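>>> Let me see the structure of the following:
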Amino acid sequence: MADRPLALVTGASRGIGEAVARALGGTHRVLLGGRDVGALSRLAGELPDATPWTVDLTDEAAVADAAAAIPSLDVLVHSAGVARLGTVESSPAQVWRDNFEVNVVAVAELTRLLLPALRAAHGHVVLINSGQGLSARAGWGAYAASKFGLRAFADVLRAEEEPNGLRVTSVYPGRTDTEMQQAIVAGEGGEYAPERYLRPDSVAAAVHAAVTATPDAHPTEVVVRPRPHR
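This next block holds a predicted model:
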């Protein structure tokens, strides 16, 4: 299967990242990015041609070493992220640093290191953003700011790299049924009802559609919201 395109999906051990890896697994070789070796190994065993890529994205040296081993890359999906929530009053500097370190800085650095591989393949970068990257709400300040930053990064990357043959897509899912969402709802003191939220595989389907778009098309932004009545 070496003739199939190669995709790297970060955050592939669970949630949207896992769903994206499964969606791409039918058409791509997949590098499964994450830190949970057991979860990544189990997922690799379920896909036709997948390999765990166990790297801590905040470890710059480890990321550099791992990226250097990839000479050509067709698809890079940034799904790894954190959500440290709180009001401005209750969010010290470390909350802001945590959100930006994973949601922006790590994304920018991994992309930078993989640009030669992406250019070699005329590849595609997909960034899983959030509804909070379009419209911020109270209590989500640091997280929303990081997602606005991710949006800006995608716009700049697109402007700089489209002439080099790259496509860059921002995907903005609404609230999605994941472990992260369960923790958020618990923190809000609400009752968790999965049917209110998007399914991860629905977000993954949007990613797959963007990645497999015809060569003449550049899907720059995809917004996916849960339907209140199904």
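
>>> From now on I want contacts and neighbour counts done on CA atoms only, so please keep to that.
Fine.

>>> the helices in this structure, which residues?
15-25, 37-46, 60-68, 93-100, 106-121, 141-161, 179-188, 200-211 (DSSP state H).

>>> buried residues in the fifth one?
Buried residues in helix 106-121, defined by neighbour count with 16 or more other CA atoms under 10 Å: 106-108, 110-111, 113-121.

>>> One more sequence to fold, the one below, so I can look at both together:
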Amino acid sequence: MTSHLVTGAGSGIGAVLADRLHARGDHLVLLARSPARAADLEARYPGSDVHVVDLADPGAVGAFDGVPDELASVHHVAGVVELATVAEQEDAALRAQLDVNLVAPAVLTRLCLPAVRRTRGTFVFVNSSAGLSASASWSAYAASKFGLRGFADALRAEEVEQGVRVTTVFPSRTATPMQEKVHEQEGRTYDASRWITPETVVDMILHVLDLPGGATIPEVSVRAAVPRTA
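Take a look at the predicted model:
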């Protein structure tokens, strides 16, 4: 049985990815932040293993014991964002973004590494264009994503001899609930048609997964073909 661990399967890119993998007949290991979200995922993806793990709690992530013996892939998709200038950034919001976007993937990767080594599988880090270039009010989020890129780079270098593939995907703004929240924080009108779709990002992720064993894509950016007009 081909198994994949996915975080962030409740919405956006993670939900589309889980839909596609489940439709292929693959087995899913899903992490949910609450019992209510876990129940939703269990109903949506029958036969999957769903675990309640709050990614904002490093202790809970470190105690996760639901990793199967083998994993074909691990997908770090979950993320949070709270825009603020450095001068106005609250400590709790800063820490939450670092914990969910960077610490949780790092800890989960360590826990999952033996299972991925056994299949010579793939880690996919869904990063952000903010992990390549930081803008005003994005300091905390960008810091977490820059750190995630560095972590993935080190993992790739360490695991190449084990046959483990590591890919970082850098989507630009994507039409997801998170992007709608960002627009609210920016005081802008949200128009999903201006942004790439979660399906486009997932198409790229599945392309990465389905590459022949002798090939890998270390990094890939996915951007809208036409620049936004405002």
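
>>> circling back to that earlier point, could you export the helices of the first structure to a markdown table, including columns for distance to Pro219 of the first structure?
As requested, the helices of the first structure are arranged in a markdown table below (distance: least, CA to CA, whole Å):
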| stretch | distance to Pro219 of the first structure |
| --- | --- |
| helix 15-25 | 17 |
| helix 37-46 | 28 |
| helix 60-68 | 26 |
| helix 93-100 | 25 |
| helix 106-121 | 17 |
| helix 141-161 | 11 |
| helix 179-188 | 27 |
| helix 200-211 | 6 |
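
>>> right, so these: which one is the most enclosed?
helix 15-25 (a mean of 24; mean count of other CA atoms under 10 Å).

>>> matching residues in the second structure for that one?
Mapped onto the second structure using TM-score structural alignment, helix 15-25 of the first structure spans residues 12-22.

>>> average distance between that stretch and the first structure?
Superposed on the first structure, stretch 12-22 of the second structure shows a mean distance of 1.2 Å to its aligned residues (mean CA distance after the TM-score superposition for the first structure).

>>> so who does the residue nearest the centre of the first structure touch?
Per CA atoms, centre = their mean, the C-alpha nearest to the average position across the first structure is that of Ser79, at 1.8 Å. By CA atoms under 8 Å, 6 or more residues apart in numbering, the contact set of Ser79 of the first structure is Val9, Thr10, Gly11, Ala12, Ile16, Gly17, Leu127, Ile128.

>>> Quick one: map it onto the second structure.
In the second structure, the residue matched to Ser79 of the first structure (TM-score structural alignment) is Val77.

>>> returning to that earlier point: out of the helices of the first structure, flag the one nearest Thr54 of the first structure.
helix 37-46 (6.6 Å; CA to CA).

>>> And the most far-flung residue of the first structure relative to its centre, how far from Gln132 of the first structure?
No residue in the first structure sits farther from the centre than Glu89, which is 28.7 Å out by CA atoms, centre = their mean. From Glu89 of the first structure over to Gln132 of the first structure the distance is 19 Å, taken as CA to CA, to the nearest Å.

>>> Excluding chain neighbours, what is closest to Ala38 of the second structure?
Once flanking residues are discounted, Ala38 of the second structure sits nearest to Ala32: 5.2 Å by CA to CA, 6 or more residues apart in numbering.

>>> Show the contacting residues for that neighbour.
Thr7, Gly8, Ala9, Gly10, Ala38, Leu41, Val50, His51, Val52, Val53, Asp54.

>>> One more pass at 6 Å, please.
Ala38, Val52, Val53 (CA atoms under 6 Å, 6 or more residues apart in numbering).

>>> Likewise for Trp195 of the second structure?
Trp195 of the second structure touches Arg173, Thr174, Ala175, counting by CA under 6 Å, 6+ apart.
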